[in-house]
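>>> Fold the following for me, if possible:
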Amino acid sequence: MSADGCCRPLSLIVTPGQRADCTQFVPVLEEIRIPRPGLGRPRKKPDSVAADKAYSNGPCREHLRRRGIRRTIPEKADSQAARLRKGSRGGRPPGFDEDRYKKRNTVERANNKLKSSRAVAARYDKRGYVFLGTVTVAALVIWLRS
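Have a look, this model is predicted:
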């Protein structure tokens, strides 16, 4: 799931429970549609992305760099150690803004808002597409209340 600064869901993808989050990074970003005030098509590119260390891998960073999206993702300790071991061939460390990183909890808060719906928290639905409908309805309620 991705969320805006007001903890409203922007895009949702339902996956099996054992699936790693970082594998769904690109599909979630592709689903984002940011509505414009007035007329015009919705934007498909967010201004910036703040994520945790799970998304610190090369493909995620490369995708954001290619699309020109500002990113605030801390570097994993093992990646940092490998970069430092290479010396000057390891390259520069990725940029990191602590103030923007503090705002990454908006996704977690949006997740908690979704889980305030009992059907989402308990996942009564067996099939993925039915659960996606349940989560979408809960997200619509969040958007209508804000």
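
>>> only C-alpha atoms for contact and neighbour calcs from this point on.
OK.

>>> count of neighbours near Asp97?
Burial of Asp97, expressed as a neighbour count using other CA atoms under 10 Å, amounts to 12.

>>> does it really touch Arg70, like I thought?
No - under the criterion of CA atoms under 8 Å, Asp97 is not in contact with Arg70, lying 10.5 Å apart.

>>> so where do the helices sit in the chain?
25-30, 58-67, 77-86, 98-101, 105-115, 118-122, 128-145 (DSSP state H).

>>> which other helices and strands contact the fifth one?
It refers to helix 105-115. With contacts defined as 3 or more CA pairs under 8 Å, 6 or more residues apart in numbering; DSSP states H and E, the packing partners of helix 105-115 are strand 2-3, helix 118-122, helix 128-145.

>>> nearest to Tyr101, of these?
For Tyr101, the closest of those is strand 2-3, at 14.2 Å, according to CA to CA.

>>> starting at the chain centroid, how far to that closest one?
Its chain's C-alpha centre lies 5 Å from the corresponding centre of strand 2-3 when counted by CA atoms, centre = their mean, to the nearest Å.

>>> and it, what does it pack onto?
Contact partners of strand 2-3 among helices and strands, from 3+ CA pairs under 8 Å, 6+ apart: strand 9-11, helix 105-115.

>>> here's the other one to compare against:
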Amino acid sequence: MILTPGQAGDNPQLLPLLDEIHDIEVDEQKVRVGRVLADKAYTHPSTRQALRTRRIKATIPERADQIARRKTRGSAGGRPPAFDPDLYKLRNVVERCFNRLKQFRGLATRYAKRAAYHRAEIILACIVLHLR
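Below is the predicted model:
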């Protein structure tokens, strides 16, 4: 988990987050990220290129402006990125998790002024949800 200011974008934090996940071991085996399911905020070409260099598959829908720009360029615009709508439906698990976390009033309104306290609240809420 990476905690950022509220006005910060999510896309710049994707690669640092993947770097942190890359160092995690589960049952004495290194975890490898094989696929990223993300919304349109992560569809920037540089993000897709970075995922390709890391050999991570991406299921990210294209934004309408990117589709239009690719089509105006004609054959020079390249082909559209692969997208599996059935696999993308699994992303609702993440959205449901955010909704469950927002049931904790302190998280939803962010009463904690310090980032360390807010991060601790998130971790405690995750533990509570996991134990339920």
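
>>> Dump the helices and strands packed on strand 2-3 of structure 1 into JSON lines; add distance to Asp47 of structure 1 as well.
Compiled in JSON lines, those are given as follows (distance: least, CA to CA, whole Å):
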{"stretch": "strand 9-11", "distance to Asp47 of structure 1": "13"}
{"stretch": "helix 105-115", "distance to Asp47 of structure 1": "15"}
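
>>> thinking again about what came up before, with mean neighbour count and distance to Ala82 of structure 1 added, can I get the helices and strands packed on helix 105-115 of structure 1 in CSV?
Conversion of those to CSV gives the following (neighbours: other CA atoms under 10 Å; distance: least, CA to CA, whole Å):
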stretch, mean neighbour count, distance to Ala82 of structure 1
strand 2-3, 22, 30
helix 118-122, 14, 40
helix 128-145, 15, 39
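
>>> and Arg48 of structure 2, what pairs with it in structure 1?
Using TM-score structural alignment to pair residues, one finds that Arg48 of structure 2 aligns to Arg61 in structure 1.

>>> count of residues packed around that match?
Quick note: Arg61 of structure 1 (other CA under 10 Å) scores 17 neighbours.

>>> wait, what's in contact with it?
55, 71 (CA atoms under 8 Å, 6 or more residues apart in numbering).

>>> picking that back up, save the helices of structure 1 as JSON lines, and put in distance to Ala3 of structure 1 too.
Below are those laid out as JSON lines (distance: least, CA to CA, whole Å):
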{"stretch": "helix 25-30", "distance to Ala3 of structure 1": "10"}
{"stretch": "helix 58-67", "distance to Ala3 of structure 1": "17"}
{"stretch": "helix 77-86", "distance to Ala3 of structure 1": "27"}
{"stretch": "helix 98-101", "distance to Ala3 of structure 1": "14"}
{"stretch": "helix 105-115", "distance to Ala3 of structure 1": "5"}
{"stretch": "helix 118-122", "distance to Ala3 of structure 1": "17"}
{"stretch": "helix 128-145", "distance to Ala3 of structure 1": "10"}
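
>>> so which of those helices comes closest to Arg36 of structure 1?
helix 128-145 (14.9 Å).

>>> ok, and what's touching stretch 124-132 of structure 2?
With CA under 8 Å, 6+ apart as the contact definition, stretch 124-132 of structure 2 has outside contacts at 100-101, 104.

>>> can you check stretch 14-21 of structure 1 too?
Contact with stretch 14-21 of structure 1 is made by 54, 128-129, 131-132, as judged by CA under 8 Å, 6+ apart.

>>> Return the member of these nearest to Lys45 of structure 1.
Scanning those for proximity to Lys45 of structure 1, where the rule is CA to CA, the winner is Ala54, at 21.0 Å.
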